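got a predicted structure here, sequence first:
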Amino acid sequence: MELLDPRIDLVFRGIFGVERNTDLLLDLVNAVFIDAEQPRVSQIMLLNPFNLPESANEKTSVVDIKARTESGMVIDVEMQVANLRDIVPRSLYYLSRMVSDQAFSGFQYRDLRKTVAINILDFRYFSSDRDHTVFRLRDDLGEVVYPDLLELHFLELPKFDINKWEYTRRSLSRWLAFFRHGGGERGKEFMMNDPMIQKAQAELERLSHDPAAREAYEARLKWLNDYVSAMGQARDEGWEQGLQEGREEGRQKGREEGREEGREEGRHQGRLEGRTEAMRDVVQRLMMQGWQAPRIAELLGISVGDVERISSMSSD
């Protein structure tokens, strides 16, 4: 039987979000912290344990696991498979909500505990080649992190290269390999002599053979596919509308210029400018939504240099 994909949120929570597997969640969190040169935690307690029947009908592309450590630190771990474009401000918003949720009757500000968000992304988001990006509150002119109360981690799975030898000594690499290659031949070398990865693999196999879990998984995949399709349709409609508006503007401009410099040449020039302006509007709109130049170039069938040139064009 084909194994379920551990990157799908229902499967992710089914492995890491249940009481019997808090050791797996603890190992994953510590791998992230070690990679960011942060202290390990020794205990972790789930705040929202996973329940398959309740989660099967969730109409969202997001799933998170909330936990608290022995020191009171609050941690939110999330697997995100759909690129919402605004993942960073969205994560900051929910991180702030988790801070405010610490308030209680008689609460004092000194009682605040550190809050950490770990976002595992199944898509590229930042322009750097690093697969692990960390944000903290830091002094502009120095290296002082203060107050050490907020921390955002982003793990970009497509940037993880299992063939890079330097990753073999990195504890986080084992988990990234599991998410990208769990159940596959390429991931087996990372599972050897690692009881946590082996246990996660066993949990993945158990879920894959659970009829209820597989049914929920198939329903979830259908929803995600519908979501991606709807987003793509909206993108295409916006693109076509931009082209039509640009063509019309180009024709109008061409007619005006044609009266002065020649009708045919003016129409041609107007059409070219209309297409360029339409392309500029689409490129700038995508960049405002968080798209990176290489991805825009792939979508539009142009070079990265063209994307950068078009994006810098004035709208005047």
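Perfect, thanks for sending it. Numbering: from 1, shown residues only.

contacts and neighbour counts: CA atoms only from here.
OK.

who's in contact with residue 130?
Residue 130 makes contact with residue 159, according to CA atoms under 8 Å, 6 or more residues apart in numbering.

and it, helix, strand or coil?
Following DSSP: H, G, I helix; E, B strand; the rest coil, residue 130 is assigned to coil.

could you tell me the end-to-end distance of stretch 158-175?
13 Å (CA to CA, to the nearest Å).

what does it rub up against?
Under CA under 8 Å, 6+ apart, the answer for stretch 158-175 is 28, 31-32, 34-35, 122-124, 129-131, 176-177, 186, 190-191, 197.

give me the neighbour count for residue 249.
19 (other CA atoms under 10 Å).

same deal with residue 187?
Neighbour tally, residue 187, other CA under 10 Å: 19.

would you map the strands across the stretch 1-150 of the chain?
Using DSSP state E, counting those that start in this stretch, the strands assigned to the stretch 1-150 of the chain run over residues 44-46, 62-69, 74-80, 115-121, 132-136, 150-156.

now render these as TSV, adding mean neighbour count.
As requested, these are exported to TSV (neighbours: other CA atoms under 10 Å):
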stretch	mean neighbour count
strand 44-46	21
strand 62-69	19
strand 74-80	23
strand 115-121	22
strand 132-136	15
strand 150-156	21
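
tell me which of these sits nearest to residue 201.
strand 74-80 (17.2 Å; CA to CA).

quick one: the helices in the protein?
9-16, 22-35, 52-55, 87-100, 171-181, 188-191, 195-208, 211-261, 263-288, 293-300, 304-311 (DSSP state H).

list the contacts of the most centrally placed residue in the chain.
Centroid-nearest residue in the chain: residue 121, 3.3 Å away (criterion: CA atoms, centre = their mean). By CA under 8 Å, 6+ apart, the contact set of residue 121 is 79, 80, 81, 154, 155, 156, 157.

next, the one to line up against it:
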Amino acid sequence: MTRETAEMIQSIDERWSNLTIANDFVFCKTMLNTDLCREVLETILGVPIERIEYVGRHEQLDASPEGKSVCLDVYVRDEAGTVYNVEMQTTDTRELPRRSRYYHALMAVDQLTKGSPYNALKDTYVIFICRFDPFKLGRRVYYFENTCRGDDRLTLGDGTKTIFLSATAPKQEPAESRLDEFLDYVASGTVAGELSAKLAAEVASVLDNQKWRLEYMMLEVRDQLNFDRGVLQGRAEGLAQGLAQGKEQGLAEGIAQGREAGLAEGLAQGKEAGLAEGLAQGKEQGLTEGLAQGREAGLAEGLAQGKEQGRSEGMAEGEERLARLLAALIADGREGQVAQAVLDPAAREGLYRSYGIDR
């Protein structure tokens, strides 16, 4: 194991001990406590909820095989069938309103089966818990529902509701509310009441769970490796693109200069002769360049698609083998070799052979 790899693992392990509920991984695991998840929803909405059930845990939704898929942090429904998606957001990506629109659409598609009437759609809530003010107006709660612009008393009744919470915005009422207690805990970890105390205890339980600690480490290592791989790939693609654009620009300038010189010479020798010669050369040149550029574009596209397909298939097979190996190590009480199996290719191959895990 290299020094850089060892330092990366140590850094990830140290981060785990200091994670808070604002981390989406910890938030997802904390919300697996059904009663606590229900209490958080009741606090945000200000209405009682009898019970909830999980539609999916860290659920991935796809609008279509070719469409963008998303992984929802918390995806639950209540006894009335109302569906809630709750997301923890620490970074202002400046696209949350558009993202909420897409989430509502995916949740609607997830509800209806072929032939179902549109009235079968249940209400959907998309809730973002932010550690910043997404609209910069100093509010802790931004609640959106479709209404008529000419008469805001008239609602569209499409059943979609979107809520943005700003944990860092100032309190708007003199009296401390249960929602203020929750948002203060998200922002700073302050325990000031029954709800925040329950959340703090559940977060401590999550951080004490060794299975989830290993899961977090695997995800972080995978993300770091993907990031490093992306940097290298981006640098290579940038170089290739720069060379291609430079070549194309040089070719265009050369053609322009050659055409200008040819035109001057053709005019000097005679308009009629120059025009005939110019047309012939232009046609031949255009055909040659078109064939060359078409061949280059086709080759680049084919290489890119083949590379992407091969990488996807290889990663899928490798992750499946790795998952089997890690399960075997944990089952045998060999958790100490998990990080080595993830990061050291030679050691990983040896463990594959020792457990008889074939490709």
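Okay, I see it. Every value quoted in this text rests on a predicted model; they were computed, and no experiment measured them.

returning to what we had before: can you add distance to residue 230 of the first structure and give the strands of the stretch 1-150 of the first structure back as JSON lines?
Listed next are those as JSON lines, based on distance: least, CA to CA, whole Å:
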{"stretch": "strand 44-46", "distance to residue 230 of the first structure": "34"}
{"stretch": "strand 62-69", "distance to residue 230 of the first structure": "17"}
{"stretch": "strand 74-80", "distance to residue 230 of the first structure": "17"}
{"stretch": "strand 115-121", "distance to residue 230 of the first structure": "20"}
{"stretch": "strand 132-136", "distance to residue 230 of the first structure": "30"}
{"stretch": "strand 150-156", "distance to residue 230 of the first structure": "24"}
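
distance of residue 242 of the first structure relative to residue 60 of the first structure?
29 Å.

about what we covered before: okay, the helices of the first structure, which one's buried deepest?
Across the helices of the first structure, averaging neighbours per residue (mean count of other CA atoms under 10 Å) puts helix 9-16 on top, at a mean of 24.

and residue 139 of the first structure, which of the helices of the first structure is closest to it?
Nearest of the helices of the first structure (CA to CA): helix 87-100, 18.5 Å.

what lies in contact with the closest one?
Everything outside helix 87-100 of the first structure that qualifies as a contact, by CA under 8 Å, 6+ apart, is 74, 112, 113, 115, 116, 117, 150, 152.

related to what we said a few turns ago, quick one: map the residue nearest to the centre of the first structure onto the second structure.
Residue mapping for residue 121 of the first structure onto the second structure gives residue 130, with TM-score structural alignment as the criterion.

how close does that match sit to residue 117 of the second structure?
Distance from residue 130 of the second structure to residue 117 of the second structure, by CA to CA: 35 Å.

cool, and residue 281 of the second structure?
Taking CA to CA, one finds residue 281 of the second structure at 64 Å from residue 117 of the second structure.

higher neighbour count, these two?
residue 281 (14 against 9).

show me where the stretch 251-359 of the second structure has helices.
For the stretch 251-359 of the second structure, the helices defined by DSSP state H, counting those that start in this stretch occupy 271-331, 338-343, 345-355.

TSV for these, including distance to residue 208 of the second structure?
Below are those laid out as TSV (distance: least, CA to CA, whole Å):
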stretch	distance to residue 208 of the second structure
helix 271-331	17
helix 338-343	18
helix 345-355	27
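
winner for burial among those?
Highest mean neighbour count among the helices of the stretch 251-359 of the second structure (mean count of other CA under 10 Å): helix 338-343, a mean of 19.

in the first structure, what residues pair with that one?
The aligned range for helix 338-343 of the second structure is empty, by TM-score structural alignment.

do the same with stretch 298-315 of the second structure
Residues of the first structure matching stretch 298-315 of the second structure: none, counting by TM-score structural alignment.

next one: that stretch to chain centre, how far?
The chain centre lies 22 Å from the centre of stretch 298-315 of the second structure; the measure is CA atoms, centre = their mean, to the nearest Å.

same check, this time on stretch 167-184 of the second structure
Using CA atoms, centre = their mean, the offset of stretch 167-184 of the second structure from its chain centre is 29 Å.

now do it: distance from first to last residue.
6 Å.

residues in the first structure aligned with stretch 261-280 of the second structure?
Using TM-score structural alignment, stretch 261-280 of the second structure finds no match anywhere in the first structure.

gap between the two ends of that stretch?
16 Å.

residue in the first structure matching residue 164 of the second structure?
By TM-score structural alignment, residue 164 of the second structure lines up with residue 154.

and its match, how far from residue 194 of the first structure?
24 Å.

nearest to residue 5 of the first structure, of the strands of the stretch 1-150 of the first structure?
It's strand 74-80; of the strands of the stretch 1-150 of the first structure, that one is closest to residue 5 of the first structure (CA to CA) at 11.9 Å.

with the second structure superposed, average distance for the closest one?
Its matched residues in the second structure lie on average 0.9 Å from strand 74-80 of the first structure after superposition (mean CA distance after the TM-score superposition for the first structure).

what range in the second structure does that strand sit on?
Going by TM-score structural alignment, strand 74-80 of the first structure sits over residues 83-89 in the second structure.
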